[in-house]
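Undergrad: Sequence and predicted model, in that order:
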Amino acid sequence: MAERTRAERIHAERVYRARSYDVVGIGNAIVDIIARCDDAFLSKHDLAKGYMRLIPAGEAGRLYEAMGPAIERSGGSAANTIAGLASFGAKCGFIGRVAADQFGGIFRHDIRSLGVAYDTPPADEGEPTARCLIFVTPDGERTMNTFLGTSVHFAPADIDASLIEAASIVYLEGYLFDRDEAKEAFKAAALLAQKSGAKVALTLSDAFCVDRHRADFLKFIREGTDILFANEKEITSLYEVNSFAEAADAALADCELAVLTRSGEGSVIVADGETIAVAPEPVRAVVDVTGAGDLYASGFLYGLTQGAPLATCGRLGSLAAAEVIGHIGARPEASLRKRAQERGLLGE
């Protein structure tokens, strides 16, 4: 067996306290509506290929009527990560706001069917449940049109303290950082986690989010984050540098552990003054890149809660990301636990 690096030895000595839940996620509760289309469809509806944009309820309705056959399932970045964790066999919970409507029922039923604890009461008033209309072109690129609905009204009152206090890791979604009420909810959740001895993980979600909330993100990372997830664009935008290496060094100065993905170049883990590079998992064909970063976080967090070396955590993340980009949709279609066992990354 290869000798562990100093960072891995220190990590292995950390004890994740035995809890009822390995990870509890907090994020936008969105119903993903996923359909294939060609470039002509995008042009006809003036959709910028490969980008995510926020849309009002009326446009969401028009696009829904225009799209072809679709898959409808619970979604949202943190919810996708929690679904991936469940596929590994983790015990998970989720906190996110839906309305008492048809799409809210779809979200609730779908995420609970995975064995995830989800008890956020539906909102009886206000906007409807959020939805994301995702158009996937033949090259695997996805164009996302998101109506955030009631999910953005997430506030401290929506926090389930008992669920957070029962978690080993609390995972927070950067997409939810838009409103002051949600920021206050994140602070409340982080404080609860810290008091109970749980780790706080944050994903930056999108460079678009970082550009809007850079100062608030930096403050939250420095004061309340143990584990940071970001891709190359997000981390360089956060620290306003051109060099990935500079950004990685800055992240390590601000939190205990930074997990940085670089698409086809794999990922980089920085912890305890060391850098661990992880190669990407081989993929036969890229069908849909939706959820790749979310599922990478699933694998990494699962390894972390099981006490695996950091390099193995990264390999589990790469495995989960490779599985999800091989088909339409942001949720695994095969058992991630079984795949990890076949790769020798997990015991029986």
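TA: On my side now, so go ahead.
Undergrad: C-alpha only now, for contacts and for neighbours.
TA: Fine.
Undergrad: which other residues reach the helix or strand residue 298 falls within?
TA: Assessed by DSSP states H and E, residue 298 sits inside helix 292-305. For helix 292-305, contacts defined as Cα atoms under 8 Å, 6 or more residues apart in numbering pick out 16, 22-23, 77-78, 80-85, 88, 90, 168-169, 229, 231, 261, 309-310, 312-322, 324-325, 330-331.
Undergrad: If we go by neighbour counts, what in the helix or strand hosting residue 337 is buried?
TA: Following DSSP H and E, one finds residue 337 within helix 336-342. Across helix 336-342, burial judged by 16 or more other Cα atoms under 10 Å covers 336-340.
Undergrad: next, the one to line up against it:
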Amino acid sequence: MNDAVKPTTTLICGSLAFDKIMQYHGRFSEALIADQLHKVNVSFLVPTLRTEYGGCAANVAYNLGMLGGDPLIMATLGQDGGEYLERFATMGISTRAIRTIGHAYTAQCFVTADQDNNQINAFHPGAMQFSHENNLADYGPLRIAIIGPDGRDGMLKHASDCVSASVPFMFDPGQQLPMFNGEELRDFIEKATYLAANDYEFEMLTERTGWSAEQIASRLEALIVTRGDLGSEIFANGERILIPVVGASAVVDPTGCGDAYRAGLLYGIAKGFDWATTGRLASLLGSIKIAHQGGQNHRFTPAEIGERFEAAFGYRFQ
């Protein structure tokens, strides 16, 4: 297939969620008694509450759409997901691969933070547990896919579906990595074309698989490891490419920064950019996101990204 007729769609497999974020104006440590933690019964007054649109799939699609990419979310919403579908419609993001599970609620994360930014979280997977009911073959042709944090059965199925359909995919286990044993993770890596993880996740990945970074990278076209304010690394074609951090205008909220970064990776891969440019674009998107509260409240246009990229790196990627 030549470049003129290659599909452009990026399939994004992962969670859709509502994040309920509450702020406790005291300290958890002052409400908890160390030697009584076996019988905790406490209540925290939370004067502030906000709801954010979240989920890895939505965050990635949000950024990829603003870049000018062609995102297609394949995920599950619950009976309460109507407003999310309306939001996607206003953003011009297709909902044809989103399945509504009528007997479940949309996945939700309940976050309570104290004044020291310690957090107590509760996550209800809800409709996400039925992601395996989606079939990749129903939504082709596809340029690339990403398998992000989602229902366990769905992640396993979608990896196999990508292989069956000869669709290259990025494995991004994220917070769902602990659900898989070493054999399952090795199988994901053998099937994947690319792998993205933060440094903590990658350490867990090497421990569970028993493979070194070199052994993992040798099985992929590219291994991407993010390291927070130390930047990131891309291992590809036998090289180690260091990607610098782009200075942020403010450091407000890291939620969704990894998803913004992955949108940059997917855009660069789909456009055929070299890895240094792809990683720098990803880094730029992460720096824009961190200056805003929530995963989907920042805004940019392709033209603005081009200008900011040139200002940061001295050349244009477009």
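TA: Okay, I see it. Keep in mind that what you see is a predicted model, and the values were worked out from it rather than measured.
Undergrad: ok, residue 219 of structure 2 - contacts?
TA: Counting by Cα under 8 Å, 6+ apart, residue 219 of structure 2 makes contact with 189-190.
Undergrad: quick one: what's aligned to it in structure 1?
TA: Applying TM-score structural alignment, one finds that residue 219 of structure 2 aligns to residue 254 in structure 1.
Undergrad: how close does that match sit to residue 271 of structure 1?
TA: Separation of residue 254 of structure 1 from residue 271 of structure 1 (Cα to Cα, to the nearest Å) stands at 11 Å.
Undergrad: Please enumerate the strands of the stretch 1-150 of structure 2.
TA: 10-13, 17-23, 48-54, 71-78, 98-101, 107-113, 119-124, 144-147 (DSSP state E, counting those that start in this stretch).
Undergrad: In structure 1, point out the residues matching the longest one.
TA: Counting by TM-score structural alignment, strand 71-78 of structure 2 lines up with residues 92-99 of structure 1.
Undergrad: May I have the distance across the matching stretch, first residue to last?
TA: OK, stretch 92-99 of structure 1 end separation, Cα to Cα: 22 Å.
Undergrad: now that stretch: how far from the chain's centre is it?
TA: 14 Å (Cα atoms, centre = their mean, to the nearest Å).
Undergrad: cool, stretch 238-248 of structure 2 as well?
TA: 19 Å.
Undergrad: related to what we said a few turns ago, wait, which of the strands of the stretch 1-150 of structure 2 is closest to residue 160 of structure 2?
TA: Checking the strands of the stretch 1-150 of structure 2 against residue 160 of structure 2 by Cα to Cα gives strand 144-147 as the closest, at 10.9 Å.
Undergrad: mean deviation (superposed) between that closest one and structure 1, please.
TA: Its aligned residues in structure 1 lie a mean 0.7 Å from strand 144-147 of structure 2 after superposition (mean Cα distance after the TM-score superposition for structure 1).
Undergrad: Tell me the residues of structure 1 aligned with that strand.
TA: Against structure 1, strand 144-147 of structure 2 falls on residues 169-172 (TM-score structural alignment).
Undergrad: For that stretch, give me every contacting residue.
TA: Contacts with stretch 169-172 of structure 1, where a contact means Cα under 8 Å, 6+ apart, come from 22-27, 78, 164, 186, 189-190, 193, 198-203, 305.
Undergrad: Count the neighbours of the alignment partner in structure 1 of residue 269 of structure 2 for me.
TA: Counting by TM-score structural alignment, residue 269 of structure 2 corresponds to residue 304 in structure 1. Using other Cα atoms under 10 Å, residue 304 of structure 1 has 22 other residues around it.
Undergrad: now swap in residue 113 of structure 1 and tell me
TA: Using other Cα under 10 Å, residue 113 of structure 1 has 11 other residues around it.
Undergrad: same check, this time on residue 212 of structure 2
TA: Counted with other Cα under 10 Å, residue 212 of structure 2 comes out at 13.
Undergrad: Measure how buried the closest residue to residue 121 of structure 2 other than its chain neighbours is and give me the count.
TA: Spatially, and ignoring its direct neighbours in sequence, residue 121 of structure 2 is nearest to residue 111 (4.6 Å; Cα to Cα, 6 or more residues apart in numbering). Neighbourhood size, residue 111 of structure 2 [other Cα under 10 Å]: 16.
Undergrad: Repeat that for residue 233 of structure 1.
TA: Counted with other Cα under 10 Å, the neighbours of residue 233 of structure 1 add up to 18.
Undergrad: now for it: what does it line up with in structure 2?
TA: So, by TM-score structural alignment, residue 233 of structure 1 is matched to residue 200.
Undergrad: Let me know the helix or strand that its match is in.
TA: Assessed by DSSP H and E, residue 200 of structure 2 sits inside helix 199-209.
Undergrad: just checking, what packs against that helix?
TA: Packing contacts for helix 199-209 of structure 2, counted by 3 or more Cα pairs under 8 Å, 6 or more residues apart in numbering; DSSP states H and E, involve helix 182-191, strand 222-226.
Undergrad: and among these, the most buried is which?
TA: Of these, the one with the most neighbours on average (mean count of other Cα atoms under 10 Å) is strand 222-226, at a mean of 23.
Undergrad: Tell me what angle it forms with helix 199-209.
TA: Per axes from the mean of the first three to the mean of the last three Cα atoms, to 10 degrees, the angle that strand 222-226 of structure 2 makes with helix 199-209 is 130 degrees.
Undergrad: so how far is strand 222-226 of structure 2 off the chain centroid?
TA: Averaging C-alpha positions (Cα atoms, centre = their mean) puts strand 222-226 of structure 2 14 Å from its chain's average.
Undergrad: ok now whichever helix or strand comes after that strand, how far from the chain's centre?
TA: Once the chain leaves strand 222-226 of structure 2, the next helix or strand it forms, by DSSP H and E, is strand 232-236. Relative to its chain's centre, strand 232-236 of structure 2 lies at 18 Å (Cα atoms, centre = their mean).
Undergrad: Show where strand 232-236 of structure 2 falls in structure 1, residue numbers please.
TA: Taking TM-score structural alignment as the measure, structure 1 aligns residues 267-271 with strand 232-236 of structure 2.
Undergrad: Now the matching stretch on structure 2. Mean distance?
TA: Here stretch 267-271 of structure 1, set against structure 2 after superposition, deviates by a mean of 0.5 Å using mean Cα distance after the TM-score superposition for structure 1.
Undergrad: Would you check the span in structure 1 matched by stretch 281-294 of structure 2?
TA: Using TM-score structural alignment, the residues of structure 1 aligned to stretch 281-294 of structure 2 are 316-329.
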